[in-house]
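**Q** My questions are about this predicted structure, shown below with the sequence.
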Amino acid sequence: MRDRYFAPDARLGIDLPRLDRNWDDYDAAEQMGIVEQWELIRGRIPDVIFGLERRIVLLQRELDDEEDFVRSCRLNSDIAELASRINDLHIWYRVNQEIEARRHS
């Protein structure tokens, strides 16, 4: 199921849906399989977010002691990128609610 309906996303560290049709064009068995696989992936998102948050804390500690302006800018940029990933992961985490609403309508 993973290879057909999901693809790895290196930036976010999870597999993301790769659907080539509208949701309603998949038969019930395909929808169920996709949702089951997504639930497994989705269940790992909080751990991925936690890991990114820990990295941000470490970078913030470095930034607190950094006196070199260029290095400070690089650290700020790295923190912003990690925060952006966290935001994207939160969005993907909520995707399940949209799928469930479609399944029950």
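**A** Received it, and whenever you're ready, just let me know what you need. Numbers count the residues shown, from 1 in each chain.
**Q** all contacts plus neighbour counts: C-alpha atoms, from now on.
**A** Will do.
**Q** List the buried residues in the helix or strand E98 falls within.
**A** Using DSSP states H and E, E98 falls within helix 69-103. Judged by neighbour count using 16 or more other CA atoms under 10 Å, the buried positions of helix 69-103 are 72, 75-76, 78-79, 82-83, 85-86, 89, 92-93.
**Q** Got another one to weigh against that:
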Amino acid sequence: MKEHFSFDERLGIFLPDLTIDWDEYSKETQQGILFNWEQIRGSIPDRIADLENEINHKQAQLSDESDFKRSCQLNTEIADLASIINDLWLWFRANQSLSAKSHH
């Protein structure tokens, strides 16, 4: 099933990488893809928690930072991490409907 997923470096998870229309996959392949996706999807909240910890660490650094240039860098890093979290939540929620289909 790994051929149906590709690792996204930015998000730090595997994402579906489907090369043909969903209905063209066999039922067995569809079930395998959905099973793998559910495992990946289940790890998203843990990934988000790790990123939130990084943000908290950077915010703590920022509160003690007096160098303006470093403060700007920390703010950029925090914003980047927040953007990743947002995208992970989108993947987590957007695919709930697909996951629900697998249970019918």
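**A** The structure has been received and is ready for your questions. Bear in mind the structure is a predicted one, so any value in this text is a computation, not a measurement.
**Q** TM-score for this pair?
**A** Once superposed, the chains reach a TM-score of 0.92 (TM-score structural alignment, normalised by the length of structure 2), with 104 aligned residues with a CA RMSD of 1.6 Å.
**Q** For the helix holding E98 of structure 1, give me the average deviation versus structure 2.
**A** Here helix 69-103 of structure 1, set against structure 2 after superposition, deviates by a mean of 1.2 Å using mean CA distance after the TM-score superposition for structure 1.
**Q** Specify the residue positioned farthest from the middle of structure 1.
**A** In terms of distance from the mean C-alpha position of structure 1, E67 ranks first, at 33.0 Å (CA atoms, centre = their mean).
**Q** L63 of structure 1 - how many residues pack around it?
**A** Using other CA atoms under 10 Å, L63 of structure 1 has 19 neighbouring residues.
**Q** For the most centrally placed residue in structure 1, give me its contacts.
**A** Geometric centre of structure 1, nearest residue: L89, 3.0 Å, by CA atoms, centre = their mean. L89 of structure 1 sits next to 12, 45, 49 when contact means CA atoms under 8 Å, 6 or more residues apart in numbering.
**Q** Could you do I34 of structure 1 as well?
**A** Listed by CA under 8 Å, 6+ apart, the contact set of I34 of structure 1 reads 1, 5.
**Q** and it, helix, strand or coil?
**A** At I34 of structure 1 the chain is in helix, as set by DSSP: H, G, I helix; E, B strand; the rest coil.
**Q** corresponding residue for I48 of structure 2 in structure 1?
**A** Alignment note (TM-score structural alignment): I48 of structure 2 maps to I49 of structure 1.
**Q** Surely its match is within a helix?
**A** Yes: with three-state DSSP as the criterion, I49 of structure 1 is part of a helix.
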